[in-house]
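**Q** got a predicted structure here, sequence first:
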Amino acid sequence: MRHSAIPGSSGLVRPMRLLGDPVLHAPCSPVTAFDGALTQLIEDLYATMYAAHGVGLAANQVGLPLRVFVYDCPDDEDRRHLGHVVNPRLVEADGVTVTGPEGCLSLPGIEAGTRRFDHAVVEGADRTGEPVRVEGTGFFARCLQHEMDHLDGRVFTDRLRGLRRHRALRAARRAPWAP
């Protein structure tokens, strides 16, 4: 039996958009209606993220070019961070840069060392329009920056250079899910 207090428990798993889909490569539009449809989208994003065993998911990854993402992600101290942000803005990304393994639900099975800042702060709103501020370090900072990239029309391979980029894109072309 599903319990509505558990994120995603009332959501539907939506099909994932994959690398090459135009919705992943264009900036998303701001959310303008804080209503039941937004609440359902957030629930669907959680359900889809959990079904795919992810730690974050942006709305455009399920085909809706709206500025909203969900997360259920640990930091480097294994503290769980759970939430969503509507109309987020990356207001800080600083500190040391760390190259660490990064993957994406829209590029299943592809992973590459990607440079990210070790600290990030995102500000936006919750599903009711109330302001939220989310601060992360380590792996959680990586997650926040990754989801913000999605909303700006970028995937993690856009951040790669040289041999890393070549290998990741070659693997994506050869993947069983490639068009």
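**A** Thanks, I have the structure now. Residues are numbered from 1 along each chain as shown.
**Q** could you use CA atoms for every contact and neighbour count after this?
**A** Fine.
**Q** thought residue 105 was touching residue 52?
**A** Yes. Residue 105 lies in contact with residue 52 (C-alpha atoms under 8 Å); the separation is 7.1 Å.
**Q** the more surrounded of these two?
**A** residue 105 (21 against 14; other C-alpha atoms under 10 Å).
**Q** quick check: residue 37 is in a helix.
**A** Yes. According to DSSP: H, G, I helix; E, B strand; the rest coil, residue 37 belongs to a helix.
**Q** could you measure from it over to residue 87?
**A** From residue 37 across to residue 87, the span is 15 Å (C-alpha to C-alpha, to the nearest Å).
**Q** neighbour count winner among the two?
**A** More crowded of residue 37 and residue 87, by other C-alpha under 10 Å: residue 87, with 21 against 10.
**Q** another structure for you, compare them:
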Amino acid sequence: MTAQILVEKKKLAKPPLDLHYLGDRVLRQDAKRVTKIDNDIRKLAKEMLQTMYSSDGIGLAAPQVGINKQILVVDCELDDATTPPFVLINPTITKFSQEQCMIQEGCLSVPGVFMDVVRPAVIEVSYKDENGRPRRLQAKDLLARVIQHEIDHLKGVMFVDRVENHIALTQELDKHGFSTQSVKQISE
């Protein structure tokens, strides 16, 4: 089941929320669980969607807009106005496939930088929707990739931390004015 929060998929001249960028401390904190799903949370989800669409994004986590809560929005169907987005509150990945795949990722918090990242091809995620109902979703391909990328944000992890080609990463970050000091290499 997808979100019932309806937002027009268009760019706004002034998105309601400001994006934070690589190097900003807020992106490195563990997001707090949402304890009460109410109109404020639904309003936040709507504003996150508007901000995401305004930046041509397909996923956005609350820490990227400076809000330390476990909420993310995902829409892999930007060109289809009839496909509603996903709103995932307190998401947890419950299963990963053994199969891994490498795909180029980008991030609204690291604009212009696109690098290859290896992740599981299929996941199962449990979460609450914007009405507080428990949900379970099996995701594959791009949707699985985006959900994993956004859940990383809730743990203070960014996609650049997962890039294995350090030379190419350094070149890309330098080219776009980001410091390699902001990368926290992880190995799993």
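**A** Looks like it came in fine. Treat the numbers as computed from the prediction; the structure is a model and nothing was measured.
**Q** after superposition, what's the TM-score here?
**A** The TM-score (TM-score structural alignment, normalised by the length of the first structure) is 0.84; 166 aligned residues with a C-alpha RMSD of 2.2 Å.
**Q** what ranges do the helices span in the second structure?
**A** 39-54, 141-154, 166-175 (DSSP state H).
**Q** which of these is buried the deepest?
**A** helix 141-154 (a mean of 22; mean count of other C-alpha atoms under 10 Å).
**Q** residues in the first structure aligned with that one?
**A** Under TM-score structural alignment, the match for helix 141-154 of the second structure in the first structure covers residues 138-151.
**Q** which other residues reach that stretch?
**A** 24-25, 27-28, 55-61, 65-69, 71, 73-76, 81, 88-90, 93, 116-122, 135-136, 155-156 (C-alpha atoms under 8 Å, 6 or more residues apart in numbering).
**Q** and the strands in the second structure?
**A** Secondary structure of the second structure (DSSP state E): strands at 59-61, 71-74, 86-96, 100-105, 115-120, 122-128, 134-140.
**Q** drop anything exposed from the contacts of stretch 138-151 of the first structure.
**A** 24-25, 27-28, 55-61, 65-69, 71, 73-75, 81, 88-90, 93, 116-122, 135-136, 155-156 (16 or more other C-alpha atoms under 10 Å).
**Q** trace residue 27 of the first structure over to the second structure, please.
**A** Match for residue 27 of the first structure (TM-score structural alignment): residue 30.
**Q** what's near enough to touch the closest residue to that match other than its chain neighbours?
**A** Leaving aside its chain neighbours, residue 30 of the second structure sits nearest to residue 155 (4.6 Å; criterion: C-alpha to C-alpha, 6 or more residues apart in numbering). By C-alpha under 8 Å, 6+ apart, the contact set of residue 155 of the second structure is 28, 29, 30, 31.
**Q** what of residue 31 of the second structure?
**A** Applying C-alpha under 8 Å, 6+ apart, the residues contacting residue 31 of the second structure are 63, 68, 69, 70, 154, 155, 156.
**Q** could you do residue 48 of the first structure as well?
**A** Residues in contact with residue 48 of the first structure (C-alpha under 8 Å, 6+ apart) are 8, 11, 12, 13, 14, 15.
**Q** neighbours around the first one, how many?
**A** A total of 23 residues lie near residue 8 of the first structure under the criterion other C-alpha under 10 Å.
**Q** now, which of the contacts of residue 48 of the first structure sits nearest residue 161 of the first structure?
**A** residue 15 (29.4 Å; C-alpha to C-alpha).
**Q** nearest spatial neighbour of that closest one, chain-adjacent residues omitted?
**A** residue 62 (6.0 Å).
**Q** tell me the residue in the second structure aligned with that neighbour.
**A** For residue 62 of the first structure, the residue aligned by TM-score structural alignment is residue 65.
**Q** repeat for residue 46 of the first structure
**A** For residue 46 of the first structure, the residue aligned by TM-score structural alignment is residue 49.
**Q** its match and residue 7 touch, don't they?
**A** Yes. If you go by C-alpha under 8 Å, residue 49 of the second structure and residue 7 touch, sitting 7.0 Å apart.
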